[in-house]
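Peer 1: predicted structure and sequence below. I'll ask about it afterward.
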Amino acid sequence: MKKVITYIAGALLLTASSCSDFLDINQTPNNPTSVPPSVLLPTGLVGTAFANNNELNRFASTIMSVTAGAAGSPATYDIYNTDGADFGNQWRFEIYNGALISYDKVIESADAIGAKSYSGIAKIMKAYTFSIATDVWGDVPYSDALKGDASTQPLVDKQEDIYKGTAQIQSLFELVREGLADLDAPSTIKPGADDVVYGGNIANWKKAGNTLLLKFANTISRKEPALAKQIIDQVIANGNVITSNAENLSVKFGSAVGSRAPIFEWSAIGGGSFQNDLLISTRFVNLLQSKNDPRLEKFVTKPTGSYVTVDNGFRGTLPSPQSTWSRFSSYVTGAAGEGPVRLVTNAQRAFILAESAVTLGTAGNAEALFQEGIRASMLLAGVTPAEIDAYFAANPSEVKLTGTDAEKVKKIITQKYIAAFGNGLEQWNDWRRTGFPELAPHQNAVGVDGTRPVRAQYINQEISRNPNFTPNIQPNVTVWWDVE
């Protein structure tokens, strides 16, 4: 899907700065105006969710053997074939000239009137959005980005510096902490319905910010275990994290045409021109069936009463008719496109703490946290508490952590992979960090030496216009935090 769905592109351009090719309508030379943060905030939140849920999700879900490519871009992703022509719109319109510019505008507008609640949320989400960029591409513009005409050729910061910071560069951790400090400060106005995540519940935003610190620490934990442990220990001591599904950092879309989640639009349910580009992978269905997992029927459709899937990289005759294919269910898309897009969840928090208890020695019972994550995911999918209890009783080998530390981490990450269904980027991040879940190579794989991509290549347009980029970094070159 090389083009951006037009409704969100139009919304994001409302806050694009002069560093883009588009007019900044928030400023006029004859009649300067100030856009209130309540107008800007939902554009940023929806923009971040759009970036997570759109083409980058089609890519990651496919290379992670959750979906299988049948046509278009997913068919090339499925055999690991990527290049610098991919994701240009995601880089430019959804991330840099989209959500990130929106958050900068929120902070500027909020600071002008002392609306610390808005600036706090914007800083937390700005950190999350920058993490998408660096996790996908590695070294990216960060400290020198978003500066308008002065930064048409921004410096490219090392991923290590983005995560850890330097004397000149504020780390992602510090950006989140600054946002949390703003949320603790008095605020002249506070969000309400314009906050499409929590409806203005600042207490939940504080929990989300602290849980995001856990996510970032988890991301770098293989490369920087001591730093990761220090941060996780601090968050555990604070204790103010997401602990229920109702507190998930999930962005809600609308159900009307032009306001729906992108995954709905590019699925069969949305009925768009991309609806038959992919279907669910046989491998994902087989994984859940091997575990007797009750989430399978909640996650995946079966129009014929049976699952109709194909293997990754399959190049034979596809099942017919296409209406029989197994797809993402309404758990992912929403009944009418509302999603939500789940960015940081209760289950994710539990799995992070279970992993860190095993690998870093942080506080908490790893098995209890592991089981908490499974239960949270199953409840979110619509499995009843009684059904979950029955599953635990009937499948003890699936819910108990036994064996070596590596075997325990394998179980934790495999369950985290299942729980992240619909969020391919998180599944890809964990696989790159840990090597789990264990995924067999796709059929007919090409790419670089037939290996599964571990990064996206830099955008051709960015390389051509900005000499600060290192050209031709191939998709088999690991990012800084990936030590597998």
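Peer 2: Looks like it arrived, so ask away.
Peer 1: rest of the way, CA atoms for contacts and neighbours
Peer 2: Fine.
Peer 1: not counting its neighbours along the chain, what's nearest G364?
Peer 2: The shortest distance from G364 to any residue other than its chain neighbours is 6.2 Å, reached at A357 (CA to CA, 6 or more residues apart in numbering).
Peer 1: surely that neighbour touches A366?
Peer 2: Yes. With contact defined as CA atoms under 8 Å, A357 reaches A366; the gap is 5.5 Å.
Peer 1: the more surrounded of these two?
Peer 2: More crowded of A357 and A366, by other CA atoms under 10 Å: A366, with 26 against 19.
Peer 1: distance of A203 relative to Q457?
Peer 2: 39 Å (CA to CA, to the nearest Å).
Peer 1: so which of these two has more stuff around it?
Peer 2: Q457 (23 against 14).
Peer 1: quick one on the thing from earlier: the residue nearest to G364: which element?
Peer 2: Under the criterion of DSSP states H and E, A357 resides in helix 346-359.
Peer 1: let me know the next secondary structure element after that helix.
Peer 2: With DSSP H and E, the next secondary element past helix 346-359 is helix 366-381.
Peer 1: for that next one, packing partners?
Peer 2: Packed against helix 366-381, as judged by 3 or more CA pairs under 8 Å, 6 or more residues apart in numbering; DSSP states H and E, are the following elements: helix 346-359, helix 385-394, helix 396-399, helix 405-419.
Peer 1: what comes into contact with that helix?
Peer 2: With contacts defined as CA atoms under 8 Å, 6 or more residues apart in numbering, helix 366-381 is touched by 244-245, 294-295, 298-299, 331, 346-351, 353-355, 357-358, 384-385, 388, 399-401, 412, 415-416, 419.
Peer 1: for comparison:
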Amino acid sequence: MRRLYIATIFLGTVLLGSGCKKFLDVNQDPNNPMDVSEKLILPPVEVTVSTQVVGGYNGVNNAYWMQQLSQNQPSPGQETFRIFPVDVDNTWTYYIYPNILNNLRLMMNQARTAGHNEYMAIGKTLYAFNLAIATDVWGNVPSSEAMKLPEVSRPKYDSQESIYQQLQVLLDSAIYYAGQPKSAIAPGTDDYIYQGNMAKWKKLAYMLKARFYLRLTKAPGHTAAAQADLALAALANAFADNSDNATVSYTGGAQAESPWFKNTEPGAGGVVMNKTFIDFLKNNNDPRLPIIATKDVDGGYTGRVPGATTIPDPTVLSQVNSFYAAADAPLFLATYAEALFIKAEATFIKSGAAAATPVYQAAIKAHMDMLKVDGAAAQAYINSRPALTAANGIKEIIYEKYVAGFLSIETYNDWRRTGYPELQLPENPFVNYIPRRWPYPSNEILANPQPDHKVTTADRVWWDAK
């Protein structure tokens, strides 16, 4: 994975060189270099998605707000909702738009010209994945004009509703390209997610279609039943088992550590397990607890009270365990367990508790298997869970999805959409509500003023309807 790190540096050098070596040529657009191959563009894009977005500020912030992790600091601002436009600058200004979406656009332009179907499929899938992340946290964002520099220096903002339509179009196109004959030049080791396996990329595209369909169960103009039908149809072609999980692996060497290792190592803001999450696992006698969290100095499991200003000795608190936080731990972008939880919820919506129960149980088992929990212990836990009913079905499904989605960016989306898990405000909150969105970044507010920038973190995005 050290080569993965070098590739990131190399692409930046190549793109920079593409602009600088012809600095005096006004007809050369440094945002559109034409001499960088797809094999050089793809690796650093995937690394940026994994390390700087899913495992970066987005993932860390979600884990704090959803009370899975806590900051062992005297003033834990991030987990108490102290978020300002400058805090989200990097995610927008350096990662999602230029390093991911623009580079994917360049890659797809090259692939389209050369007839490289595989890179088209991967590019469209990753484009949809990251555009969804942007619209989910900010609402209306640039899309249709976002990649038209330098002609359009101040792109308009597209509605979230139109972006969600675009996501499905992108994924349908990805599925088409993934099914085309193999190209003369196809991805292999330069693809850190699936190593060029297009059958798996096709499954991921279907999985994301289901994720995005179910996101709209309460969106204006949509019904839960219709979205459930669409999700179930997509899932019929999505992940079949844990071998289909979309992951990025890390070797753990210098400059090649998992982002959650870097996020939780000593000195990384004093990151520890949150009391809310630990207590939920403890109260349910969940066999995943010792795999997810380390023991405290007394041999038990203790999470930090969210928002507390006291700073206990870190040894009395549980840390994130090695499955998720080792230097060589994989980063999960989408999992079979998530696919089954989506299926369980969609089945519950369409067919009721009895039909959803075996799917719900299979989803729990899939996550247990991913963590390599003993089979008997896993089954005993599943048997101990409350039966799904018309009254508790969504709650039970989402609570278990919350556990299986530990450190996932999806837990925040599910909380906004369903209200689960039912979270209390942390101590000493900066605002008296859990934010429904992020503020727009300061760089964007200055460079491209828009009416949308007037929203506050209390305002809901389009699909987050009451």
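Peer 2: All right, it came through fine. Worth saying up front: this structure is predicted, and the values here are computed from it rather than measured.
Peer 1: any idea what the TM-score is?
Peer 2: Once superposed, the chains reach a TM-score of 0.90 (TM-score structural alignment, normalised by the length of structure 2), with 448 aligned residues with a CA RMSD of 2.5 Å.
Peer 1: ok so, going back, packing partners for the helix holding A357 of structure 1?
Peer 2: Packed against helix 346-359 of structure 1 by the contact rule (3+ CA pairs under 8 Å, 6+ apart) you find helix 202-219, helix 366-381, helix 405-419.
Peer 1: identify the residues contacting the last one?
Peer 2: Translated: helix 405-419 of structure 1. 347-348, 351, 354-355, 358-359, 370, 373-374, 377-378, 398, 401-402, 426-427, 430, 436-437.
Peer 1: which SSE is immediately downstream of that helix?
Peer 2: helix 424-434.
Peer 1: distance from that following helix to the middle of the chain?
Peer 2: Its chain's C-alpha centre and that of helix 424-434 of structure 1 lie 10 Å apart, by CA atoms, centre = their mean, to the nearest Å.
Peer 1: give the buried residues for stretch 190-209 of structure 1.
Peer 2: Judged by neighbour count (16 or more other CA atoms under 10 Å), stretch 190-209 of structure 1 contains these buried residues: 190-191, 194-198, 200, 202, 204-209.
Peer 1: the aligned partner of T389 of structure 2 in structure 1: neighbour count?
Peer 2: Mapped onto structure 1 by TM-score structural alignment, T389 of structure 2 lines up with T402. Neighbour count of T402 of structure 1, defined by other CA under 10 Å: 13.
Peer 1: tell me the SS of T402 of structure 1?
Peer 2: Following DSSP: H, G, I helix; E, B strand; the rest coil, we place T402 of structure 1 in the coil state.
Peer 1: could you say which helix or strand holds the equivalent of D452 of structure 2 over in structure 1?
Peer 2: Aligned counterpart of D452 of structure 2 in structure 1: T470 (TM-score structural alignment). Assessed by DSSP H and E, T470 of structure 1 sits outside every helix and strand.
Peer 1: dump the residue contacts of the closest residue to T470 of structure 1 other than its chain neighbours.
Peer 2: Once flanking residues are discounted, T470 of structure 1 sits nearest to I463: 7.5 Å by CA to CA, 6+ apart. By CA under 8 Å, 6+ apart, the contact list for I463 of structure 1 reads 469-471.
Peer 1: hmm, which of these are common to structure 2?
Peer 2: Contacts conserved in structure 2 for these, using both residues aligned by TM-score structural alignment, their matches' CA atoms under 8 Å: P471.
Peer 1: which of the contacts of I463 of structure 1 lies closest to R327 of structure 1?
Peer 2: Checking the contacts of I463 of structure 1 against R327 of structure 1 by CA to CA gives P471 as the nearest, at 36.9 Å.
Peer 1: just checking, the closest one touches Y458?
Peer 2: Yes. Counting by CA under 8 Å, P471 of structure 1 touches Y458, with 7.3 Å between them.
Peer 1: higher neighbour count, those two?
Peer 2: The residue with more neighbours, out of P471 of structure 1 and Y458, is Y458; 27 against 16, by other CA under 10 Å.
Peer 1: so where do the strands sit in structure 2?
Peer 2: Using DSSP state E, the strands of structure 2 run over residues 69-71, 246-248, 271-273, 331-334.
Peer 1: what stretch of structure 1 does the next helix or strand after the first one fall on?
Peer 2: The C-terminal neighbour of strand 69-71 of structure 2 among helices and strands, as given by DSSP H and E, is helix 89. Under TM-score structural alignment, the counterpart of helix 89 of structure 2 in structure 1 spans residues 88.
Peer 1: got the contact list for stretch 304-321 of structure 1?
Peer 2: 62, 65, 67-70, 75, 78-79, 279-283, 285, 301-302, 324-326, 442-445.
Peer 1: buried subset of those residues, written for PyMOL?
Peer 2: In PyMOL, a selection of the buried entries from the contacts of stretch 304-321 of structure 1 looks like this (16+ other CA under 10 Å):
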select buried, resi 62+65+67+68+69+70+75+78+79+279+280+281+282+283+285+301+302+324+325+326+442+445
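Peer 1: average offset between the longest helix seen in structure 2 and structure 1?
Peer 2: When structure 2 is parsed with DSSP state H, its longest helix is helix 117-138. With mean CA distance after the TM-score superposition for structure 1, helix 117-138 of structure 2 departs from structure 1 by a mean of 0.6 Å once superposed.
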